[in-house]
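Engineer: Only the shape, not the letters, is given here:
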């Protein structure tokens, strides 16, 4: 790793996965993509990449289509989930465009083959991209219905030998209740996987938490709305909650 800059902080982790929701790309809109918001998040990713950290990403598709919602309205669940997976590809391509506009080499890797727009998932090739300091965006979830992008993120983080998952949200950590609705909500500085499951704290879905726990993969929950927050945490600063064993 390049340590030429005397002022360059040494990052806490060398390889991480950033998981964000599709809704994070909406900005103040109620639907779709908000280009200035996409660019702001891309700048956060670039700032971390510039520290020498190897980064992969998983982005949800809820800003375009949410499978469970479609299923609840009468659409067959498997079809609805596949539509949600395709929405994640659209978000991944938008983020790739923003990152490459900033000079960051980026690869979109899809669990559903669509060779004209994305690479197929081949683990060794993906690891090689990370070693070459390219940002990887994993799209289309696991390629299977009934699995969320949270589970896909935890799966890919383990396969890539990431040291942590960073979950970007609208709040600066995990609280005992919704801080948007409760002024007396208390933030945890750290919490165990089991407590997250028992207290049903909605950090990630239960399958993702269990997979992280079984592989001792820490989950760091932080605010994506705080400028420089992602880079700050990797530099040993900032406010966040770490979920661990």
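Structural biologist: Great, that's in hand. Since the structure is predicted, the reported quantities are computational estimates derived from the model, not experimental observations.

Engineer: alpha carbons only for contacts and neighbour counts from here, please
Structural biologist: Noted.

Engineer: For the residue lying closest to residue 12 once chain neighbours are set aside, give its distance to residue 68.
Structural biologist: In this structure, residue 12 finds its nearest non-sequential neighbour in residue 234, 5.1 Å apart by C-alpha to C-alpha, 6 or more residues apart in numbering. Per C-alpha to C-alpha, to the nearest Å, residue 234 is found 34 Å from residue 68.

Engineer: Count the residues that sit near residue 86.
Structural biologist: When counting by other C-alpha atoms under 10 Å, one arrives at 20 neighbours for residue 86.

Engineer: is it true that it lies in a helix?
Structural biologist: Yes. Applying DSSP: H, G, I helix; E, B strand; the rest coil, one finds residue 86 inside a helix.

Engineer: If we ignore the residues flanking it in sequence, what's nearest it?
Structural biologist: Here the residue nearest residue 86, using C-alpha to C-alpha, 6+ apart, is residue 140, at 6.0 Å.

Engineer: next, the one to line up against it:
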């Protein structure tokens, strides 16, 4: 088989790292995700990774309880750095050379985000984890994931979720939910489908960057995706 996507941006939610726990980082999930990434790196794929922080702190939730939104979002961005360092550790323990680059400078624990340096790391076969979102409040890690994908010229954005694609309604609550195989950016925006925030979808649309929504919990799904096998839902023009 031949690779369809040679450089990917993998967007992983913070909640995914909790596993069945109610909070924090489940090391079993961390090791599983690291193993899935290693499999595609060994196949020759260059991997960029953006991780959310919902398992530790979500800025919107803090703001809804009276906290200043900018302060809450800054806390959320710092929480993504914690998740990124944990993922780096899991990857390097199994032999995957990894760099963490933070949009908020903190040189004692990770590199500052520099686009050209990130691209060079990818070209050398290193996995790059982009931490601290965009470095600005009011932007989600979904938007950060699309932005980084555009900056590194990734072939596709893979959004890893707990379901096997995009449905017309919540498949967990509604047994009659219908899965979409393909959608356009306009479909997502006009139908109000909860794939990622509208800013991220609009940004991907402007650059015609495809988004693949798939189930991260199924072993081998990322590898299937990069080799072009039908997995999840594709969002494109």
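Structural biologist: Yep, that arrived. Everything numeric in this text was worked out from a predicted model, so none of it was measured.

Engineer: what about the strands in the second structure?
Structural biologist: 7-12, 46-51, 98-102, 111-112, 127-131, 156-161, 166-167, 179-180, 182-184, 211-215, 233-236 (DSSP state E).

Engineer: With respect to residue 195 of the second structure, which of the ones you listed lies nearest?
Structural biologist: strand 166-167 (7.0 Å; C-alpha to C-alpha).

Engineer: which bit of the first structure covers the closest one?
Structural biologist: Strand 166-167 of the second structure corresponds to residues 174-175 of the first structure when matched by TM-score structural alignment.

Engineer: Look up the average distance of that stretch to its aligned counterpart in the second structure.
Structural biologist: Superposed on the second structure, stretch 174-175 of the first structure shows a mean distance to its aligned partners of 0.5 Å (mean C-alpha distance after the TM-score superposition for the first structure).

Engineer: To what extent is residue 200 of the first structure buried, counted in neighbours?
Structural biologist: 13.

Engineer: Which position in the second structure pairs with it?
Structural biologist: For residue 200 of the first structure, the residue aligned by TM-score structural alignment is residue 192.

Engineer: Tell me how many other residues surround residue 66 of the second structure.
Structural biologist: For residue 66 of the second structure, using other C-alpha under 10 Å, the count is 9.

Engineer: coming back round to it: contacts for the match of strand 166-167 of the second structure next, please.
Structural biologist: Residues outside stretch 174-175 of the first structure that contact it (C-alpha atoms under 8 Å, 6 or more residues apart in numbering): 185, 186, 187, 188, 189, 201, 203, 221, 240, 241.

Engineer: Please list only the buried members of the residues you listed.
Structural biologist: 187, 189, 201, 203, 221, 240, 241 (16 or more other C-alpha atoms under 10 Å).

Engineer: ok, so of those residues, who is nearest residue 148 of the first structure?
Structural biologist: Closest approach between those and residue 148 of the first structure, by C-alpha to C-alpha: residue 203, at 13.0 Å.

Engineer: quick one: the closest one from residue 220 of the first structure, how far?
Structural biologist: Residue 203 of the first structure is 10 Å from residue 220 of the first structure, by C-alpha to C-alpha.

Engineer: Stretch 90-109 of the first structure: which residues count as buried?
Structural biologist: Within stretch 90-109 of the first structure, the residues scored as buried using 16+ other C-alpha under 10 Å are 90-99, 104-109.

Engineer: Let's see which of these end up in helices.
Structural biologist: 90, 91, 92, 93, 94, 95, 96, 97, 98, 99 (DSSP state H).
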